[in-house]
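>>> coords please:
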Amino acid sequence: MGLYNSISETMGQEATLFTKYCFTLVCFFDDILKDSKNARFYYEILEKDASRKERLYLIKTFNRSCLDFFNKSYEKDDLDAYAITNYGAQKEIYMDYYDRELPFDAHKVVEYLVRNTFRILAIDKETLDNTIEQAFRFSESGQLSEIRFLI
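Below is the predicted model:
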């Protein structure tokens, strides 16, 4: 949540909730994958399934907020099931990447994780592609360099 708040402050009021959430996910996963200590720490968290409830809560909260922002209707049970499957997908792809079982680079892993998160919103491909690309530029710009959110 701290990373999201920092991004919100940096981007200001004009940025949409969807944009802030997308940027948060890209920065979070990008920073984890670029730093070997963060990568190992995150792998151990996932391997032990530590903080599962907190991560599910965050996924549900952000998804509910985005669905509300886009005026999408949803059932609570659907949102709960989606949060669990999204959590599982994030965990498995990250662990497979870390174990070097995937044939693509970190950039592609981050892109997949973010894309999968937003499937529930049915956002058009062009909007999502543009936002993800902007988020990578933002992540690489160093504007959040003072944040050390894992180690």
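>>> From now on I want contacts and neighbour counts done on CA atoms only, so please keep to that.
Fine.
>>> With adjacent residues omitted, what lies nearest to Cys27?
Distance criterion Cα to Cα, 6 or more residues apart in numbering; nearest residue to Cys27, sequence neighbours excluded, is Ser139 at 5.1 Å.
>>> So which bits of stretch 78-86 are buried?
79, 82-84, 86 (16 or more other Cα atoms under 10 Å).
>>> wait, which of those is closest to Lys48?
Using Cα to Cα, Ile84 comes nearest to Lys48 of the buried residues of stretch 78-86, at 16.3 Å.
>>> doesn't Leu56 make contact with the closest one?
Yes. Counting by Cα atoms under 8 Å, Ile84 touches Leu56, with 6.8 Å between them.
>>> quick one on the thing from earlier: and the gap between the residue nearest to Cys27 and Leu33?
Distance of Ser139 to Leu33, given as Cα to Cα, to the nearest Å: 12 Å.
>>> Against which helices or strands is the longest helix belonging to the chain packed?
Scanning the chain for the longest helix, with DSSP state H as the assignment, gives helix 76-98. Where contact means 3 or more Cα pairs under 8 Å, 6 or more residues apart in numbering; DSSP states H and E, helix 76-98 is packed against helix 36-48, helix 52-69, helix 106-117.
>>> Tell me which residues of the last one come out buried.
What it means is helix 106-117. 106, 109-111, 113-115, 117.
>>> do the same with the second one
Of the residues in helix 52-69, those scored as buried under the neighbour-count criterion (16+ other Cα under 10 Å) are 56, 59-60, 62-64, 66-67.
>>> Second input sequence below; structure requested for side-by-side comparison:
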Amino acid sequence: MNLSLTRRPILVGALVAPLGGPPALLLYQLISDSISQGRIGLQYLPAILLIYLVFGVPVAYISMAVLGLPYVAWLQRTGRLTWLSVCGGAAALGAFALPTALWLLSKTSQPSFENMIGGGLAGLACGALFCVVTWPNNSFKPNLLRSSKRVA
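Now for the predicted structure:
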């Protein structure tokens, strides 16, 4: 079996991909706040940005090390390393990781649907960035009909 299913090593993607999560989560939070509170929700932008960078980046890297890297390694071993499987799995792992991280940090926070959506979007952003960096080979390679003859 060919284990070289990517153009770049998986470790490079694992080091870069978590940087996509906090900006995606920040964008989701800003859109959510501006819809619910209007322009007033944007007045705390510098504080929100600092919180997302200080807490979001470490949580993203821990999630990648604990959940994402084993998942991608499993996909590579089984020959299923595709854009769809990486992005779908990353979204599912993000929807689980964010509420869990918030619960571990505060112990009073209850998992909410909003946190799951935000985590799923952050995970999707990390998965997409991983795919852009490592560029998994396309698993769909149609074979041309070899028995067809050209009609002239």
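>>> Send over the TM-score of the superposed chains.
For this chain pair, the superposition-based TM-score is 0.33 by TM-score structural alignment, normalised by the length of structure 1; 80 aligned residues with a Cα RMSD of 4.6 Å.
>>> that older thread, to Tyr98 of structure 1, which of the helices and strands packed on helix 76-98 of structure 1 lies closest?
Once those are compared by Cα to Cα, helix 36-48 is nearest, at 7.4 Å.
>>> Give me the helices and strands touching that closest one, please.
Using 3+ Cα pairs under 8 Å, 6+ apart: helix 36-48 of structure 1 touches helix 17-34, helix 76-98.
>>> Just name the closest of the buried residues of helix 52-69 of structure 1 to Thr10 of structure 1, please.
Phe62 (18.6 Å).
>>> my read: the closest one touches Lys20, true?
No. With contact defined as Cα under 8 Å, Phe62 of structure 1 does not count as touching Lys20 (10.4 Å).
>>> buried set for the helix ranked longest in structure 2?
For structure 2, the helix with the greatest residue count under DSSP H is helix 83-106. Buried residues in helix 83-106 of structure 2, counted by 16+ other Cα under 10 Å: 83, 86-102.
>>> What is that helix packed up against?
Partner elements for helix 83-106 of structure 2 (3+ Cα pairs under 8 Å, 6+ apart): helix 69-78, helix 113-134.
>>> Compare these and report which one is nearest to Leu50 of structure 2.
Across these, closest to Leu50 of structure 2 is helix 113-134 (Cα to Cα), at 16.8 Å.
>>> pretty sure Leu17 of structure 1 is touching Cys66, no?
Yes. Leu17 of structure 1 lies in contact with Cys66 (Cα under 8 Å); the separation is 6.7 Å.
>>> Burial check on the nearest residue to Cys66 of structure 1 once chain neighbours are set aside, number of neighbours?
Using Cα to Cα, 6+ apart and skipping the chain neighbours, the partner closest in space to Cys66 of structure 1 is Phe18 (5.9 Å). Residues lying near Phe18 of structure 1 (other Cα atoms under 10 Å) number 20.
>>> what separates Phe18 of structure 1 from Asn116 of structure 1, distance-wise?
14 Å.
>>> and if you look at Thr127 of structure 1?
According to Cα to Cα, Thr127 of structure 1 and Asn116 of structure 1 sit 14 Å apart.
>>> ok, Ala95 of structure 2 - contacts?
Shown in contact with Ala95 of structure 2 (Cα atoms under 8 Å, 6 or more residues apart in numbering): 115-121, 123.
>>> Relative to Ala60 of structure 2, which of these is nearest.
Proximity of these to Ala60 of structure 2 (Cα to Cα) peaks at Gly123, which lies at 8.7 Å.
>>> doesn't Val86 make contact with that closest one?
No. With contact defined as Cα under 8 Å, Gly123 of structure 2 does not reach Val86; the gap is 9.9 Å.
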